[in-house]
Structure formats: C-alpha cells, structure tokens
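*Asks:* Sharing a sequence plus its predicted fold:
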Amino acid sequence: MSEIIDWSKLAEVEKIKYDSNYLRGTLKESLADPVTGAIANDDTQISKFHGIYQQHDRDLEKERKRQKLEPAFSFLIRVRLPGGVTSAAQWLQMDALADTHANGTLKLTTRQAFQLHGVIKKKLKATIQGINAALLDTIAACGDVNRNVMSHANPAESALHAEVYQLAGDLSAHLMPRTSAYHEIWLDKQKVADSKEEIEPIYGNRYLPRKFKIGVAIPPYNDVDIFSQDLGFIAIEEQGQLVGYNVTAGGGLGSTFGIPEAYPRLADVIGFCTPEQAVEVAEKIVLVQKDNGDRTNRKQARLKYTIDRNGLDWFKAEVNQYLGYDLQPARPFNFSRNGDRYGWKKGEDGKWSLNLFIEGGRVKDSETVKLKTALREVAEKVKDAQFILTGNQNLIIGNTQEKDKVNRILKKYGVWPLQLSGLRQNMIACVALNTCGLAFAEAERYLPTLISKIELILEEHGLLKQEIVIRMTGCPNGCGRPYLAEIGFIGKSLGHYNLYLGGNFNGTRLNTLYKETLSEDEILAELRPIIADYADNRQEGEGFGDFVIRKGYVKETKEGKDFKH
C-alpha cells in the first residue's frame, strides 16, 4: 500500500485498481475455481477492463434461492469495435460464437459494439479467444478507461466517412491500456510485468476515476449523440474537405434516483482543432480528467462533474495548458437529426449501403422474421459487404456492389423491406431485465409492445409516419440515452416508469420529467391528449419535443444541474 495515498478517503474501487497489478487481479484464479459460477468480488471490477460484466438470470432468482442454489451466473462480453465496422468474416465469427458459447443472439449496442450474453464462466476464455481469432478484441470495452469510440456510421452519407472512421480507430488505439494482462490471461501470452513498473503512460496505476466515452460526428447527422459523450469531435467540412473538428467536452447521461447531484449533462463546445491535432487533444483531455476527476465519490467522478465543479473556463484553460497551445474558436455547424436513415443509399464511390432496422438491437430469429439466418446468409454470399453497427442499435450492410443479391436474401427471410412507424424506427432500449443487475423494470423486452399501443393512438390522429424519438431504460444510468428522447421512459419499479418529454429530434436538448411512476394504462392515458393536441396544433415542421415545450407541457431543461427525476 502506498504511504502517500489515503485509501480511506477514496472510493473502494480505487484500491482494487491499484492492487490489481495493472488489471491482472486474481482473474486467473477466479476462472480456475470450479466451486462457483462467479468470479471473486474484486475481480468483478477488474474484469470490466477486459470487456466483461458478471450477471445472473433474475428471472430465475427466486426459484434458485428457494432451492438454496447460487444465482444462475453468466457473463456479458462486449467487443471493442471503433466506428462499428466489421467484415463479413468477422460477422460470421460473432454469429457462430453466439450459438456455441452464448445465448444464441447478438446484441448491437448504443456504442456501435457487439455484446454476447449468457456466457458461462468455463466458456469465457474460449469465447474471448474466438473473438480475437477474428482480429477483434474486448479490452477496454468497459472499465475506467476510454471505451469504444463511436463514429458516424453510414459510408454512403458523407465523403468524410473514411477520415472520421480512421480517427475513431486512431483514438481507440492511442488510448488503449498498455498492460499485457489481457493477452496473458485470455490469450496465454507469457507474463512480462511482475512489478509496479510504470507501464501505463496515459492511465497510470489507477486508470481513470470513471468511464470515458468519445464520439465523432459528421453534420448534419448526429447519430452518435455527440453531446452525450465525455469528449466529442464534430467534423467541419469546407469545400468538400475535412478542415478539422469542433471539440466538445463534458457530456454524460448517467444519474441516480434520489441523488440530485447525480444528473445527466450535455457537452459544451470548447473549441476547434485540426485533424492532425485531434489525437493529442483527446489525450490531454483524458489527462485533465485523470488528474482532476473525483476519486472519492464514483457518482461524481465523470468528466461532466469535473467541469461543473471547477467551471468551464477553468477546464478550457487546463486543456490549453496541457496542450501547450490554445484551441481555435469553434466553427459553425448544424445537426438535423440523431436517428438513422433507413434504406439504400449510393455513395460517391458507386457502392451501396443499406441501413436496416434491428428492433432493440437484438439479432435473433423469430417465427416471422429470420433475421439472424438472413444476415448469416448475406455474410456468406456477399463477400464484399461490410457490417456496420450504428449508434442507434441498427445495422448497415455497407460498401457493396451486390445490392440486388442482398435484397433477395433479406426479402426471402422477411427482414426487408419493413413497414415501420416513425416512432418505432426511432426507438432505443437497453437490455435491462432479465440480466442487468441495475434494472428496476423491463426495457428491451417491453418497449416494442408499448410502442404498438402508442401506434394505435398515432394512427387515430394521422401521425403513424411522424418521426418521434422514443427511448426506454430499466434504470436511470442512461445506457440507452433516454434523456435525449422526445419521449423517454426510465424504469422506476417493475411495470412502472417515469415519463420524460421535451428532448428534440437532433439530440441537442435534455428532456424533462413529466409524470412519475406510471403504469402502462397511465402512460397511454397521459400521452393520448398530448398526441391529439400535437396532431391538431403543431406548426409546420415542428417536432414533438419542440411542441410539448412550446405548449407548456414541460419546461425546457437548459442545464444538467437543473434536471430533476
């Protein structure tokens, strides 16, 4: 133990990280323990840095307790996938691993990454080795480090896509932990570090105070929800060329019921940098947070609180000092939406990309839609296609010359084309129950059903095609970015949700609590008159979120500190 650090004043995880010997902990011993399906308590924290969350099946919890059995433990594995791009071969490998090592499904996350669910402990190592065999990995997909870097998804929508995707990869690589622990534990590489030598030039021996998220956007599309990120880069184009990036900092959507000092916050635009400066700017902002973030209280440890605690002017000055030069003034930009644009689009290079709707981001076969089978066949037969995960839990079959072949396959399995309401095509739902230990209520398994009932109201008023952003999470931690939705639901208890209104269609405004702890019948009763009013009295081009603020249903939330649950 250090004689300088007073561990009693710090969050417990800080010492766990310090004592882990650069993320090794006792993971090898935990994996080898045959007595339990779980890993040791401290290792549950360290395993996150390796892309793993320990969970258990909450649907079985009461019965297993009755039988005096330990919980039905399993693990979520998250793949690090900067920019969301995979090859057909990588898609096939993930598809196969889902069947042989997980629960048979793939989850496409809101950070453009894969998640495998239901992996039991004895299959963890083989699963991670299988992921690495496809030239993918899971390191830094979770934990107190920079996580998966998001970027604009559709290569057909902007000639800047290749440069922005490259930046996402460069940022991810530069901010990767340097410890060899991952390769030793999962890939059987020889151990090379036995002591507390300085092997983490950016992170040090305690890494960051909390998680850190980065996104790169290309206006007019805000499909990465740039203002929800700790750090964002907004591509600035002049005369068809990328001239640099506006830099944003201080976003983050996690909050906690009953703790008003834990709140969602949107990032501020703090300046402009050239493309050559972007990686350095990211590193220095990470270092400012590492050196100044709150390590005593994890609910106050994100960059957003560091900025609010010290002031935005202080933060800008610190960043400039760390850089040794000043960021330039920000340049004009405009966002039109934060959802995906579905269907085929032809890029300037003549290649086609198809944005597909994936309900809840869950790739599986149902009785009517054989989605997983269809995508497997596309990957097998359309070798030139890329499979690009979007930040809205959807999938792009991208950069292909074989549009007709893709269409035939998808049509055969009932996947495409689909008739979707404007509400459903702008949905996001986190996993929530049955596996997330933080969830108070359902989300992924319930939101489609609720949307079907809201659609009946929309149809009554001729609004079925009206695009409205709707999002649901099982708790207030913000994984599905519910605070940016025009209609947001956050689980309060089983079958009951807080209803939030007033986000906007381009992801630049937080929503506001409208009613608390509503049942389904109460949700529909509250929305029905508002939807009717919107149908009759909206202005031309007025979005639903803008309307509810103009009509006074809720007041605009202008600062994260003003947000109330």
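*Replies:* Great, that's in hand.
*Asks:* alpha carbons only for contacts and neighbour counts from here, please
*Replies:* Fine.
*Asks:* can you give me the strands for the stretch 201-350 of the chain?
*Replies:* Using DSSP state E, counting those that start in this stretch, the strands of the stretch 201-350 of the chain run over 214-217, 231-238, 241-249, 268-273, 343-346.
*Asks:* And the next helix or strand past the last one?
*Replies:* Moving toward the C-terminus from strand 343-346, the next helix or strand (DSSP states H and E) is strand 352-356.
*Asks:* Against that first model, consider the following:
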Amino acid sequence: MTDAKSPFVVEGKLADNERLKRESRHLRGTIEQDLQDPLTGGFTADNFQLIRFHGMYQQDDRDIRAERAKQKLEPLHNVMLRARLPGGVITPQQWLVIDKFAEEHSIYGSIRLTTRQTFQFHGVLKPNIKLMHQTLNKTGIDSIATAGDVNRNVLCTSNPVESEVHQQAWDWACKISEHLLPKTRAYAEIWLDGEKVESTEQEVEPILGDTYLPRKFKTTVVIPPQNDVDVHANDLNFVAIAENGKLIGFNVLVGGGLAMTHGDTSTYPRKADDFGFIPLEHTLAVAEAVVTTQRDWGNRVNRKNAKTKYTLERVGVENFKAEVEKRAGVTFAASKPYEFTGRGDRFGWVEGIDGKHHLTLFIENGRILDFPGKPLKTGCAEIAKVHQGDFRLTANQNLIVAGVPADQKDKIEALAVQYGLMQPSVSKQRLDSMACVALPTCPLAMAEAERYLPDAVTEIEALLDKHGLANDSIIFRVTGCPNGCGRAMLAEVGLVGKGPGKYNLHLGGNREGTRIPRMYRENISEQEIMAHLDELLGKWSAQRQPDEAFGDFVIRTEIIKPVIDSARDFYD
C-alpha cells in the first residue's frame, strides 16, 4: 500500500516483522499446526509474534523459570489474552462467564483490569486457548486486534454521569473500533472453527494494508474535563465537544506515545498535537485517514522509530495534517475550547442526570482475585448476579458498577462492603497510584511494578504524613520497563524499571496529564527513591503555594526543568 515515490517513505532494509506479516497469509501463519503440537506448550517461529494480532502474548512464569531449567523442562509457557471492549463496557452476564473461565482455566485464577480499559486473562495453557476464545465469543466478546501492529482497543472516558454525551461518545468509540478492525477471517477460522476462505488472495485489508501498520496504534475518545484515558499516551484521540448536552463533534489530537528504549536517545515520550475540530459526520473518515497515512509513511525499517509520534516528527506535523485532510476530504476547523481538570476516577457513588447511580470501586493494580480477608473476585461475581445495569472498566484499572436504580443501591453497596470492594479508608495517595503487571509474567519487565506498588505507596503515605501532607497526594506510577504500559511518563512521580530493584526516577508531570516528566535520577534503588522523595516532599510542604500540586512545585522551584519539546529536550 506504500507509495514508494513519496518523499516521506523511509528507504532501507525492512524490519523482519514486515516479512513476517507479508508471509503470514493475513495473520494465519501456521498457528493451527502449532496448536496441535504436544511437544511444546508454546508457539514457534513467526507464530510467537502472530498470535499477538489475535490478542495474545506468549509468556511464562519467570519466578519458576530457573527451577524448571534445572529440571530440564521448558519454561511454563502460557498465554495472556487481552479482550476487545471498546470503552470498557461489559454486561453482568458477560462478567460471570469471564469469572468462571478465570477460575477454572487460568493458572493464577485472577481477572486483571488494564490501563487499556479491558480485562486480561493470565496463565492460560495451550490446551485451553481455543476454549477461551470460543467461550468469550459465545458471550459476544473477542480479542481481535488488541495487540500487534493494528489499532488496538479503543478507550472512552468512563463517565456515566453525563449519560447522553457519554452514550454518544461510547457509540463512536465502538464505531471507530469496528471500522479499523482487520478484515481477515483468520481469527474466526483458527479460534472459532469458522469456514475457511478458499484463497487468501481474495482477502483485502483496505485500511490496514496487507502488511498492516508499521507498529501498534492506540485510539481514544475522551470527554472533558476528565482526561482519564491519558490522551497524550495515544496515537489518535477524539476530544468530545458538547453543546447543550449533546455531542457535536471532536477535536482531533494525533501523535502521542510514551514508550522509549533505555540508552537510545532517538526514542522518547511525546505529547499529541492538536489538528483541529471536525463535526461528527467526519469522524470515521478522519480516523481512517490518520491510520492510512501512518500506514504509508510510518517507518518500516526501524521498529523503534515506527510509531506515529516519530512519523510526525520526521515528516512534520503540518505535512501529516495536510495529508489527513486530503485523504479524508475534510478541512480541520480551529479547535473548540476545552479544559482537563483531572484524570482520576470518581470513587464511591455518583448520580447521573438520568437518575441512575454509579458506584466506582477501587481495585489496586486492577487485580481481581480473592485475597485473604478481601475476596474481591467473589464479590464482583456476587454483584454481577444481582446487578441490573452494566460494568464499566476504567483506564485507571478500576471498576464502575453503572446504571444502578435507586432501590438497588443498598443491596449493591452491602455486597461491595461485605467482600472488601468498598473499604472504610483508602488513602488519596493509593487512589492516585498505578502500575503495570511486570514480573513475573511480562517477558519485557526489568523490575517489579504491580508487586512493588502496594509497599511503595505505603512508604509514600508515611512520608506524606511525616511532612504534614496526609490529605494530599501525588500522581505516582510504576512501570517495569520503558514501554509505557503503566503510563509512568505522564506522572508527577514516575518510576521506570531499569533492573532488579532499580528504577529511573522521573519528576514533573502534572495532575491533568498534559506534561511529560523528566528524569531526575537514573538507575537508583527503592531505598534511594524514598530518600529523594522524603527530601522533595519536605520541600513541597514548606515552600508550596496554595493548592500547588507536587509536579507544578518541582517545576516552579527549578528542582527539575519542564519538558517543552520531548523530541529535542527530553534528554537535556
């Protein structure tokens, strides 16, 4: 699909992933043959990568890897599946199916809510993979294109309060997701025993192209004033503009992304650029135009520089924008005014304009499991058995019991309290903290994240209390590697894993999620991190201006320089 004559196409030897996609027969590969191979619990050769396009990553339990090697056993190969849930909306009936499968067929027995506003199964062994897909399909869920070089699960602000605008925005998130999906029948053929296409030559990928996108692509729909989906972490964002309670169109932001590579200064986090406003009727055309421009102009030679953010830096924002306008047949108008005031979830009960009630439950790290004295998984299932509305999974790894009639509030709350889903005291700091999965399952993890976060937050709580800041908090995030899943590069304090027990400490993001933090200290231990935070929180307490957030304080007092243009000054 690439125009070889375009001056914006990167010339050179293509990355091997391009060969893999070209030879995959539209993502089929030899996955079916691998499924029948009893000699290994994993997938071989190209299939290891191809299953990602079907929403799965091959993993193993790194905690027991060495012990299995001593026993001359291969690693305990299993897959993690990430579901496709545009906007994170799910029915109680679907939840009960998910709960049952996790209980019966996952090594870990848990459901993991993710920063991509969906759920993940971890630890599913090869004999149960097909059953997993078919079980989800029967309840109306799939995992098509939740990983790989495609447009992934489309996020939407979890804000059921403004019910009409939210419903409209969510509808558009679903439409965008469907419009940008791969058209190949590979998923249905392999996992659902669908009828096979006689010749894959007949298949066409009109939007993604026969070799799909150069790299992963992320899209959101966001409803101000909440930036709960972190627009600057995503390639394409539709900022909802409403008038008189009705959605009239979107401001379009393009080119955000947080991933980088340690030691490679050609990689960096980047904020999205504002292209302008479009009325609703142009939404799908613009989404398609952004994707196809990135498809044709993105770097297929160097995958580390293949994301949309690097394409914009290389070809120029105005050139990219003009190409989108040409392909979509639209002209962007000036952006409509909007403001982000925060990005956290609203915990506890809130009432929507339609009179329905919504209960947001804090799920630390998004891990839904029955813990000692806190049987969260059982509690969610019990609520699902009686709930008449739906569930909303948030991009902050929490769960909303949405659409509760007034006469059902007491019953839902009683169950939430009984099973530890509503606790009498959760600090503001814990609510404002987040981590990716990392060890033991993520193969990319360099340091702990999910397992480190609870203790790290406890230490920060103590430091806040020490300095008279117990009623305050900082946006604190931990990611086990520099790939950005925990969105640490939009935190006031962000830790990026460097090695076992070692992190790069970044400071200076803001509460609204519109500023990237800068590295303050490199490759330091957990003890050193807390020592630095002790000193910095002390200064914040003594020198802050009224209501000044921590990230703003460290910038104002020149403890750290702000990141103005990350492509040029992030490493200064």
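*Replies:* It's in. Quick caveat: nothing in here was measured; it's all calculated off a predicted structure.
*Asks:* Need the TM-score between these chains.
*Replies:* Aligned and superposed, the two chains score 0.97 in TM-score terms (TM-score structural alignment, normalised by the length of the first structure); 562 aligned residues with a Cα RMSD of 1.6 Å.
*Asks:* picking that back up, please work out which of the strands of the stretch 201-350 of the first structure is packed deepest.
*Replies:* Sort the strands of the stretch 201-350 of the first structure by mean neighbour count, taking mean count of other Cα atoms under 10 Å, and strand 214-217 sits at the top with a mean of 28.
*Asks:* how close does it sit to the second structure?
*Replies:* For strand 214-217 of the first structure, the mean deviation from the second structure after alignment is 0.6 Å (mean Cα distance after the TM-score superposition for the first structure).
*Asks:* quick one, what contacts Arg82 of the second structure?
*Replies:* With contacts taken as Cα atoms under 8 Å, 6 or more residues apart in numbering, Arg82 of the second structure has the following neighbours: Gly55, Met56, Thr118, Phe119, Gln120, Phe121, Ser143, Thr146, Ala147.
*Asks:* list the contacts for the second one?
*Replies:* When contacts are counted by Cα under 8 Å, 6+ apart, Met56 of the second structure is found next to Val79, Met80, Leu81, Arg82, Ser143, Thr146, Ala147.
*Asks:* Tell me which two in these are the farthest apart.
*Replies:* Among the contacts of Met56 of the second structure, the pair separated by the greatest distance (Cα to Cα) is Val79 and Thr146, at 13.7 Å.
*Asks:* who touches Lys125 of the first structure in this structure?
*Replies:* By Cα under 8 Å, 6+ apart, the neighbours of Lys125 of the first structure are Trp186.
*Asks:* I should have written Val224 of the first structure there, sorry.
*Replies:* Neighbouring residues of Val224 of the first structure by Cα under 8 Å, 6+ apart: Arg111, Met150, Ser151, His152, Gly215, Val216, Ala217, Asn338, Gly391, Asn392.
*Asks:* I'd like the distance from the equivalent of it over in the second structure to Arg518 of the second structure, if you could.
*Replies:* Counting by TM-score structural alignment, Val224 of the first structure corresponds to Val229 in the second structure. From Val229 of the second structure over to Arg518 of the second structure the distance is 21 Å, taken as Cα to Cα, to the nearest Å.
*Asks:* do Arg327 of the second structure as well
*Replies:* The gap separating Arg327 of the second structure from Arg518 of the second structure is 37 Å, by Cα to Cα.
*Asks:* could you pull out the strands for the stretch 51-200 of the first structure?
*Replies:* Counting by DSSP E, counting those that start in this stretch, the strands of the stretch 51-200 of the first structure are 52-56, 73-78, 85-87, 106-108, 114-119, 150-151.
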